[in-house]
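**Student:** Pasting a predicted model and its sequence here:
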Amino acid sequence: MIIKVKRVYEEAKEEDGERVLVDRLWPRGLSKEKSKIDKWIKEISPSNELRKWYDHDPEKWGEFKIQYFDELNEKRELVEQFCMEFSKQRVTLLFGSKELKLNNAFALKEYIESIIKISKKA
């Protein structure tokens, strides 16, 4: 699996592969037709409580990832289903935030890549 991360408002390109929205909320001002989103998996996005607490504060990034990874560990089956579904594909995780690096899509990419590494070693 090749994972890219991209802001949902950026132009869709063929090299994006499958475009998967990983935010809990639908992006503001974006129609479903214009977004070119192939799948929306809000179940593996951060909880509303965690999302609101984090509020894209760079000082909270480390703690946000710890708490988000804990949430993902509780949803491990869903994450593994995601990995199986896209295992032989290129996938682009889409996010709506104005924060371009310290967001849930980048954290999810890191989490998924750590799972893939662990499963390859096993």
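**Tutor:** Arrived safely.
**Student:** C-alpha only now, for contacts and for neighbours.
**Tutor:** Fine.
**Student:** what's the burial count for residue 43?
**Tutor:** Residues near residue 43, counting by other Cα atoms under 10 Å, number 14.
**Student:** Second structure follows, compare the two:
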Amino acid sequence: MIQCKRVYDAVEEGDGQRVLVDRLWPRGCRRESLQLADWLRDLAPSDRLRKDFCHDPALFDEFRLLYRTELAAHPEHWQGLLDIARRGTLTLLYAARQEHYNNARVLAEFLEEELDRQGPSSSPVCYADEL
């Protein structure tokens, strides 16, 4: 399962693996308080794309398209997140004020589609309950 959450929201037991997916460190946050599994700066939109978007909802569709293009070009940045999501809960953390118009939402959508595209794991353990 993949979910998105603002870094300023309280840590919850159901958060699972918490990964910060912003290029810049969020203002006023101490690393210890975020309880991060990882900070994946390279997974965030490029500086140019981030600055051009500037969290303007009117530009979100174009931002989504361009960010997805960046993601597709660098699977090495997000491939490991698929394994986390397959095993449990992955929480993508972001600092933006806009709950629906941010890079974490686009990334979650992208990862969910990739999980669907890849289908279930072919490991024999996955088929144990089907016998």
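**Tutor:** Great, that's in hand. Because the structure is predicted, anything quoted here is derived from the model rather than measured.
**Student:** What value does the TM-score take for this pair?
**Tutor:** Once superposed, chain against chain, the TM-score is 0.93 (TM-score structural alignment, normalised by the length of structure 1); 120 aligned residues with a Cα RMSD of 1.3 Å.
**Student:** hey, where'd the strands end up in structure 2?
**Tutor:** 2-6, 17-20, 38-39, 90-94 (DSSP state E).
**Student:** wait, which of these is closest to residue 110 of structure 2?
**Tutor:** Checking these against residue 110 of structure 2 by Cα to Cα gives strand 2-6 as the closest, at 10.6 Å.
**Student:** And that closest one against structure 1, how far off on average?
**Tutor:** Taken over the aligned residues, the distance from strand 2-6 of structure 2 to structure 1 averages 0.5 Å (mean Cα distance after the TM-score superposition for structure 1).
**Student:** Tell me what angle that strand forms with strand 90-94.
**Tutor:** Angle, strand 2-6 of structure 2 to strand 90-94, by axes from the mean of the first three to the mean of the last three Cα atoms, to 10 degrees: 30 degrees.
**Student:** about what we covered before: could you identify which of the strands of structure 2 is most buried?
**Tutor:** Among the strands of structure 2, the stretch with the highest mean neighbour count (mean count of other Cα atoms under 10 Å) is strand 90-94, at a mean of 25.
**Student:** just checking, what packs against it?
**Tutor:** strand 2-6, strand 17-20, helix 103-118 (3 or more Cα pairs under 8 Å, 6 or more residues apart in numbering; DSSP states H and E).
**Student:** Ok, which of these comes nearest residue 44 of structure 2?
**Tutor:** helix 103-118 (7.1 Å).
**Student:** how close does residue 118 of structure 1 sit to residue 49 of structure 1?
**Tutor:** Residue 118 of structure 1 sits 29 Å away from residue 49 of structure 1, going by Cα to Cα, to the nearest Å.
**Student:** Same question for residue 28 of structure 1.
**Tutor:** Distance, residue 28 of structure 1 to residue 49 of structure 1, using Cα to Cα: 20 Å.
**Student:** returning to that earlier point: JSON lines for the strands of structure 2, including distance to residue 105 of structure 2?
**Tutor:** As requested, these are exported to JSON lines (distance: least, Cα to Cα, whole Å):
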{"stretch": "strand 2-6", "distance to residue 105 of structure 2": "7"}
{"stretch": "strand 17-20", "distance to residue 105 of structure 2": "13"}
{"stretch": "strand 38-39", "distance to residue 105 of structure 2": "16"}
{"stretch": "strand 90-94", "distance to residue 105 of structure 2": "8"}
